[in-house]
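*Asks:* show me how the following folds:
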Amino acid sequence: MKLYYHPLSGHAHRAHLFLSLAGVEHELVLVDLAKGAHKQPDFLRLNPFGQVPVLDDGGVIVPDSLSIIVYAARKFGLTDWLPLEPVAAAAVQRWFSVAAGEIFYGPCAARLVTLFGRNFNAEEVIARAHAILARIEEELASRRFIAADSPTAADVALYSYISSAPEGNVDLSPYGHVGAWLRRIEALPGFVPFQKTAVGLAA
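*Replies:* Okay, here's the model as predicted:
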């Protein structure tokens, strides 16, 4: 398997983290976003949206971080990470939706402002980040991981942009349960860190 990625992309880190935690062997292929490699014809044949990550599994092409997680989990029968039982599966899917919604338009967007100069309203996206962090803090008050008492793909879906939230001027210090959850993920075998940058509160 080849994973096309960029080290500063939280979406790419999400896919890389899942494959690593799950013990799925893969090769990282750097896509130089600064030079526009993701908009070149060769890459657009892999993903017409021109985004990382993309997984190439012997010619089976899977774009999108959450799709990569689902593909790998189902291919290798990783039901501990992505359950088949309906209630547990729905719990994971709920947090996939949060990752694509509130997390993207909260801590992810705030980081895009400081790191890449994206045109979001900083005050608005920081407020959104704190709103979803407060909700996650409540959820983690009663269990060790976000969808269950053991780690699932839901935790991986949320980790990258929450861990890097200070880069977008989102202070994590008020969220003790969230901080403990981050440390639990970072202690898992196979964990790979998300590259940090000195911007925002992390400067």
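*Asks:* from here on, just use CA atoms for contacts and neighbour counts.
*Replies:* Fine.
*Asks:* can you point out the buried residues in stretch 68-87?
*Replies:* Applying a neighbour-count criterion of 16 or more other C-alpha atoms under 10 Å, one finds I68, I69, V70, A72, A73, L78, W81, L82, P83 buried in stretch 68-87.
*Asks:* alongside the first, I'd like the structure of this one:
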Amino acid sequence: MTLRMKLYGTPLSGHAHRIVLALSFLGLKAEIVNVNLREGEHHTDAFRAINPEGKVPVLVDGEVTIYESTAILTYLGTKYDDGTWLPRDPVLLAEVQKWFIWSASELAPGAARARITRLFGAPFDLATAQEIGRAFLEKLNRSLDGRDFLVGDRATFADVAIYSYVAHAPEGGLPLEPYPHVQAWISRIEQLDGFIPMPKTPAVAA
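*Replies:* I've put the predicted structure just below:
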């Protein structure tokens, strides 16, 4: 059977893992197309014809192509969800969007950047990324004090947008032991029906 959806990504990308989780939680099937970033496949003309930005993930759903991970989450939640993962209530939806914004403005330049700097030699300042990462983990820990999930009383795409890079923050030299509420939240996410782990890569020495 030919699948309607294709997801272009790479197994160690937290951005792509968000979409793997979202598809699984929604019960949707997609053909996974692994893009070899080390070999520069994302910079080829063939891939840029799919995403001119030359980045993963990219979701192709029939005639529709969406890139940028939180945009894909918004698309999937709007088209295929019943309001469980992407709330229809305007206040709750605004809260989800807030975490989407923070995933780009604080999580990406912090824990995510520290991780790719240590694991893959990305040309960023590790100390700065770790400082930003610790500040975000402290905020996340405060936000989870007294609550199970980030928005409302159940898991939403806000949790999906934040989970992958936070769970893998130790790979960027950011231990999670100082953040007990974050650790408990990670455990709750990993116990959800449909959860799929992202492969772990041993972090190199700082």
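*Asks:* before we move on, back to that, out of the buried residues of stretch 68-87 of the first structure, which is nearest to A141 of the first structure?
*Replies:* W81 (21.1 Å; C-alpha to C-alpha).
*Asks:* counterpart of that closest one over in the second structure?
*Replies:* Using TM-score structural alignment, the partner of W81 of the first structure in the second structure is W85.
*Asks:* dump the residue contacts of the residue lying closest to its match once chain neighbours are set aside.
*Replies:* Closest residue to W85 of the second structure apart from its sequence neighbours, by C-alpha to C-alpha, 6 or more residues apart in numbering: T156 at 4.2 Å. Contact analysis of T156 of the second structure by C-alpha atoms under 8 Å, 6 or more residues apart in numbering lists T84, W85, L86, P87, V96, F149, L150.
*Asks:* make TSV from those residues and add distance to M5 of the second structure and secondary structure to it.
*Replies:* Shown next, in TSV, are those (distance: C-alpha to C-alpha, whole Å; DSSP: H, G, I helix; E, B strand; the rest coil):
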residue	distance to M5 of the second structure	secondary structure
T84	21	coil
W85	19	coil
L86	20	coil
P87	23	coil
V96	24	helix
F149	29	coil
L150	28	coil
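*Asks:* that older thread, the match of W81 of the first structure and Y75 of the second structure, how far apart?
*Replies:* According to C-alpha to C-alpha, to the nearest Å, W85 of the second structure and Y75 of the second structure sit 12 Å apart.
*Asks:* that older thread, ok, of the buried residues of stretch 68-87 of the first structure, which one's closest to V52 of the first structure?
*Replies:* Nearest to V52 of the first structure among those is I68, at 11.1 Å by C-alpha to C-alpha.
*Asks:* show me what the closest one lines up with in the second structure.
*Replies:* Match for I68 of the first structure (TM-score structural alignment): I72.
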